[in-house]
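S.K.: Structure for this input, please:
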Amino acid sequence: MHVREKAEKRVDAKIRFQENLFKFIVSNTILVIVCFVFLGDFWLLKFAMLFGGIALLKDLFDAYPISYNRERIVENELSKRGD
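M.R.: Reported below is the predicted structural model:
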């Protein structure tokens, strides 16, 4: 796989995560209002947050994979500082 294709996949994953995070926040805000006004209990919100959170975590790990490649991390930190 070419470097550009890998970069495009990472960018697509980050965009997908950001979009899903925004949707998660908006939909849960609406559910909080609905639960508070109409139901008086937050049981519906608990299920929505649990399953939506699991899906959001999957997108998070796809967008920002955990990497333990020490040399790459050091090079990344050095490039941020301009050294």
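S.K.: rest of the way, CA atoms for contacts and neighbours
M.R.: Fine.
S.K.: which residues touch the residue nearest to the spatial centre of the chain?
M.R.: In the chain, the residue lying closest to the centroid (C-alpha atoms, centre = their mean) is residue 60, at 3.5 Å. The contact partners of residue 60, by C-alpha atoms under 8 Å, 6 or more residues apart in numbering, come to 14, 17.
S.K.: same thing but 10 Å
M.R.: 13-14, 16-18, 20-21, 54 (C-alpha atoms under 10 Å, 6 or more residues apart in numbering).
S.K.: distance of residue 50 from residue 43?
M.R.: Distance, residue 50 to residue 43, using C-alpha to C-alpha, to the nearest Å: 11 Å.
S.K.: same question, residue 67
M.R.: Applying C-alpha to C-alpha to residue 67 and residue 43 gives a distance of 37 Å.
S.K.: Next, the second sequence, to be compared with the first:
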Amino acid sequence: MLEKDFTEADRYYDAQKKVKEIKAFYEHLTVYVLTNPIVIVVNFMTSPEYLWCLWSVMGWGVAIILHGLKVFSLPPFFNKKWEERKIREILEKENKQRLESNHGNKFE
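M.R.: This next block holds a predicted model:
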């Protein structure tokens, strides 16, 4: 019974974390959508001969796309499975180092 509660608590925490990530993405997207028209207008008012606003729109747009891919787990990298694989890899490496250092101490 205790393990079931723990699992449900973990699932709730994970879902809560995911909702916060999605909310942060939509806030980021909203700021992008509201800010870039201002940047474009300022560009056309101050220096219409050079469209520097494209650097802002495109650069920030790439950041928005990457943020969305991460939040919605669309890329094949940096998703939950990748995280679990890296955690296991790091733990195995630490265990191996610990064993090697313990064996070295026994022979001294």
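S.K.: TM-score of the superposed pair?
M.R.: With the length set by TM-score structural alignment, normalised by the length of the first structure, the two chains reach a TM-score of 0.68; 67 aligned residues with a C-alpha RMSD of 2.0 Å.
S.K.: Write the PyMOL selection for whichever of the contacts of residue 60 of the first structure are buried.
M.R.: To isolate the buried members of those in PyMOL, using 16 or more other C-alpha atoms under 10 Å:
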select buried, resi 13+14+16+17+18+20+21
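S.K.: Next, check the contacts of residue 60 of the first structure against the helices and list the overlap.
M.R.: 13-14, 16-18, 20-21, 54 (DSSP state H).
S.K.: closest to residue 77 of the first structure among those residues?
M.R.: residue 14 (20.2 Å; C-alpha to C-alpha).
S.K.: Please list all residues in contact with the nearest residue to that closest one once chain neighbours are set aside.
M.R.: Leaving out its chain neighbours, the residue that sits closest to residue 14 of the first structure by C-alpha to C-alpha, 6 or more residues apart in numbering is residue 63, at 4.6 Å. The contact partners of residue 63 of the first structure, taken as C-alpha under 10 Å, 6+ apart, are 9-18, 57.
S.K.: For residue 27 of the first structure, state which of those is nearest.
M.R.: residue 18 (14.2 Å).
S.K.: So what does that closest one match up with in the second structure?
M.R.: Using TM-score structural alignment, the partner of residue 18 of the first structure in the second structure is residue 26.
S.K.: now do residue 64 of the first structure
M.R.: So residue 64 of the first structure corresponds to residue 72, using TM-score structural alignment.
S.K.: just to revisit the earlier point, quick one: residues contacting the match of residue 18 of the first structure.
M.R.: Contacts for residue 26 of the second structure (C-alpha under 10 Å, 6+ apart) come out as 20, 32, 64, 67-68.
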